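Peer 1: need a 3D model of the sequence below.
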Amino acid sequence: MSAMSPTVEAGTAATSKRRAAHLGPERRRPQILDVALEIAVESGISAVTVVAIAQRMKVTRPVVYAAFPGRTQILEALIAREERYFGEAIAQILRNRQVDATEGVFIDGFVALLTAVQARPQAWLLLYGSPDVEVMDLFGRGRSVVSARCAKLLKPTLRSWGTLDAEAKLPALVELWVSSGEGAVRTLLAQDDAAPTWTPDSLGSFIGEAVYRALRTA
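Peer 2: Next up, the predicted model:
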């Protein structure tokens, strides 16, 4: 078979570029945000630029600009998207979850959390590994929601357990619960993928048991 002529090669390259451009802004936006997330996890929010995104996607900068006016809008859309994903994940984990005197309820909650982390690790790596102000704001908002929900669930449970000075202990116990979840997430994300020590089930069970015992005996 004869080698492709330079003219045909050039035509093929031009066709590929036209097809890339013709995907349209609506179809390009999720791709751009996915690439922006990859870059942010690898190098930080400051490394997310239109040029970096275009190079990673192997498209021209006008293709990116057709989907977003500029870098600021890309970052705003990325943070908004990840906040929505986190909100949905946390809502699913805590939905209709009545914390009672059983260890299994705590285990189920931590397993659900870590399963969500495993399903979307890059987003959680951004949340837990970035020092950028935008990401820290997102982390703070998410943590406030989780803490408030955990306090609402735990308060009647401490009463049913007969915990002494339950009102005074509640903030500290909620902090213990939430911080344990954050530690579990970091542990899952930090392990070697080639030889993982934990799965969401095994780590969720371990942390769930430990938190239940700590709260139950407080």
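Peer 1: only C-alpha atoms from now on, for both contacts and neighbour counts.
Peer 2: OK.
Peer 1: hang on, I90 packs against V146?
Peer 2: Yes - using Cα atoms under 8 Å, I90 is in contact with V146, at 7.3 Å.
Peer 1: straight-line length of stretch 43-58, end to end?
Peer 2: With Cα to Cα, to the nearest Å as the measure, stretch 43-58 spans 19 Å from end to end.
Peer 1: what of stretch 189-208?
Peer 2: Termini of stretch 189-208 sit 18 Å apart (Cα to Cα).
Peer 1: just stretch 183-202 next, same as before
Peer 2: Across stretch 183-202, first to last residue, Cα to Cα, it's 14 Å.
Peer 1: pull the longest helix from this protein.
Peer 2: Determined from DSSP state H, the single longest helix within the chain is helix 133-161.
Peer 1: show me what that one packs onto, helices and strands only.
Peer 2: For helix 133-161, the packing partners by 3 or more Cα pairs under 8 Å, 6 or more residues apart in numbering; DSSP states H and E come out as helix 71-94, helix 121-129, helix 166-190.
Peer 1: at 6 Å what do you get?
Peer 2: The criterion is 3 or more Cα pairs under 6 Å, 6 or more residues apart in numbering; DSSP states H and E, and there are no helices or strands that helix 133-161 contacts.
Peer 1: one more to put side by side:
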Amino acid sequence: MTSGATRSGSKKRPYAPRMAPEERREQILDAALDVIVEHGVGRVTVDGLAKAIGVTRPVIHSQFTDSNDILRTVLKREEARALAQLTEVFESVGQIPTPENIAEMIRAYLRAVLAEPKRWRAILLPAGYPPAFRKRLQRGQKLITDIFEQIARASMPPNTDVEMLAKALLALLLDAGRIALEEPDDFPPERIASFTASMAARVLSHDQQV
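Peer 2: All right, here's what the predicted structure looks like:
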């Protein structure tokens, strides 16, 4: 029997390269995000992640208590990064909701979505998320709605239902992102943005006439 084999004749599993704790933590979270996107939340397990990145269970447990801890952390991480992307989108677009500005907002948003498809699939297509995680997503959506309300109150006519407008804009963002992810060939960002601009022009023109 050779020195590199076990008694059964099979070779030992090679060790994963050593990493700094923070790097290992990010590697685990990246692997969890891959599982969420490809197989759903229910398939995120300590054993599965350990196998995926080539480490033992104790390595995973050195960073996280269990799979729920991993899920909470990866969702929190991706939520924060998504909000940072959206902040850049809002800051790059004018505060007055003209059709052109709304179209540019959609373009910038879809560019952000398509630049990080795994992140946005986990956020926009959250199949199987338990109530606690859905509640976190809802909190993030409320932050976006509040931003839309602030813009609408400062720029739209006094008789505008800013709450409904904000919710409609949120629904538009969410659906546009889903369409861009699921049907990118048929619905590229420019097509979605152009349609949005034409619809916004009709709505804003109507408001000015009223």
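Peer 1: can you give me the TM-score here?
Peer 2: The TM-score (TM-score structural alignment, normalised by the length of structure 2) is 0.83; 201 aligned residues with a Cα RMSD of 2.6 Å.
Peer 1: before we move on, back to that, what residues of the longest helix of structure 1 count as buried?
Peer 2: By neighbour count on 16 or more other Cα atoms under 10 Å, the buried set for helix 133-161 of structure 1 is 135-136, 138-139, 142, 146-147, 149-151, 153-155, 157-158.
Peer 1: cool, and stretch 164-174 of structure 2?
Peer 2: Applying 16+ other Cα under 10 Å to stretch 164-174 of structure 2 flags A166, K167, L169, L170, L173, L174 as buried.
Peer 1: alignment lookup: the first one to structure 1.
Peer 2: For A166 of structure 2, the equivalent position in structure 1 is taken to be V174, counting by TM-score structural alignment.
Peer 1: with I53 of structure 1 as the reference, measure out to the residue nearest to its match when sequence neighbours are not counted.
Peer 2: Distance criterion Cα to Cα, 6 or more residues apart in numbering; nearest residue to V174 of structure 1, sequence neighbours excluded, is A151 at 6.0 Å. A151 of structure 1 sits 41 Å away from I53 of structure 1 when distances are taken as Cα to Cα.
Peer 1: equivalent analysis for V133 of structure 1, please.
Peer 2: As judged by Cα to Cα, V133 of structure 1 and I53 of structure 1 stand 21 Å apart.
Peer 1: likewise S144 of structure 1?
Peer 2: 32 Å.
Peer 1: G24 of structure 1 too?
Peer 2: To I53 of structure 1, G24 of structure 1 is 16 Å away according to Cα to Cα.
Peer 1: more crowded one of these two?
Peer 2: Set G24 of structure 1 next to I53 and count neighbours by other Cα atoms under 10 Å: I53 wins out with 25 against 13.
Peer 1: what's the match for that one in structure 2?
Peer 2: I53 of structure 1 maps onto L49 in structure 2, by TM-score structural alignment.
Peer 1: so what corresponds to R84 of structure 1 in structure 2?
Peer 2: Superposed on structure 2 with TM-score structural alignment, R84 of structure 1 falls opposite A80.
Peer 1: and that match, how many neighbours?
Peer 2: The tally of other residues near A80 of structure 2 (other Cα under 10 Å) stands at 13.
Peer 1: what do you get for P126 of structure 2?
Peer 2: By the criterion of other Cα under 10 Å, P126 of structure 2 has 17 neighbours.
Peer 1: now A10 of structure 1
Peer 2: For A10 of structure 1, using other Cα under 10 Å, the count is 12.
Peer 1: could you do T60 of structure 1 as well?
Peer 2: T60 of structure 1, neighbours per other Cα under 10 Å, totals 16.
Peer 1: what of the one 3 residues further on?
Peer 2: Residue neighbour count, defined by other Cα under 10 Å, stands at 21 for V63 of structure 1.
Peer 1: likewise for L188 of structure 1?
Peer 2: The tally of other residues near L188 of structure 1 (other Cα under 10 Å) stands at 22.
Peer 1: do you know how far the nearest residue to W177 of structure 1 once chain neighbours are set aside is from H22 of structure 1?
Peer 2: Nearest residue to W177 of structure 1, sequence neighbours excluded (Cα to Cα, 6+ apart): V211, at 6.4 Å. According to Cα to Cα, V211 of structure 1 and H22 of structure 1 sit 53 Å apart.
Peer 1: same question, I107 of structure 1
Peer 2: Taking Cα to Cα, one finds I107 of structure 1 at 48 Å from H22 of structure 1.
Peer 1: show me what T157 of structure 1 lines up with in structure 2.
Peer 2: Using TM-score structural alignment, T157 of structure 1 lines up with S155 in structure 2.
Peer 1: roughly how far apart are that match and E149 of structure 2?
Peer 2: In terms of Cα to Cα, S155 of structure 2 sits 10 Å off from E149 of structure 2.
Peer 1: V51 of structure 1: which element?
Peer 2: Element membership of V51 of structure 1, judged by DSSP states H and E, is helix 50-57.
Peer 1: got the angle for that helix vs helix 71-94?
Peer 2: Between helix 50-57 of structure 1 and helix 71-94, the angle comes out at 60 degrees (axes from the mean of the first three to the mean of the last three Cα atoms, to 10 degrees).
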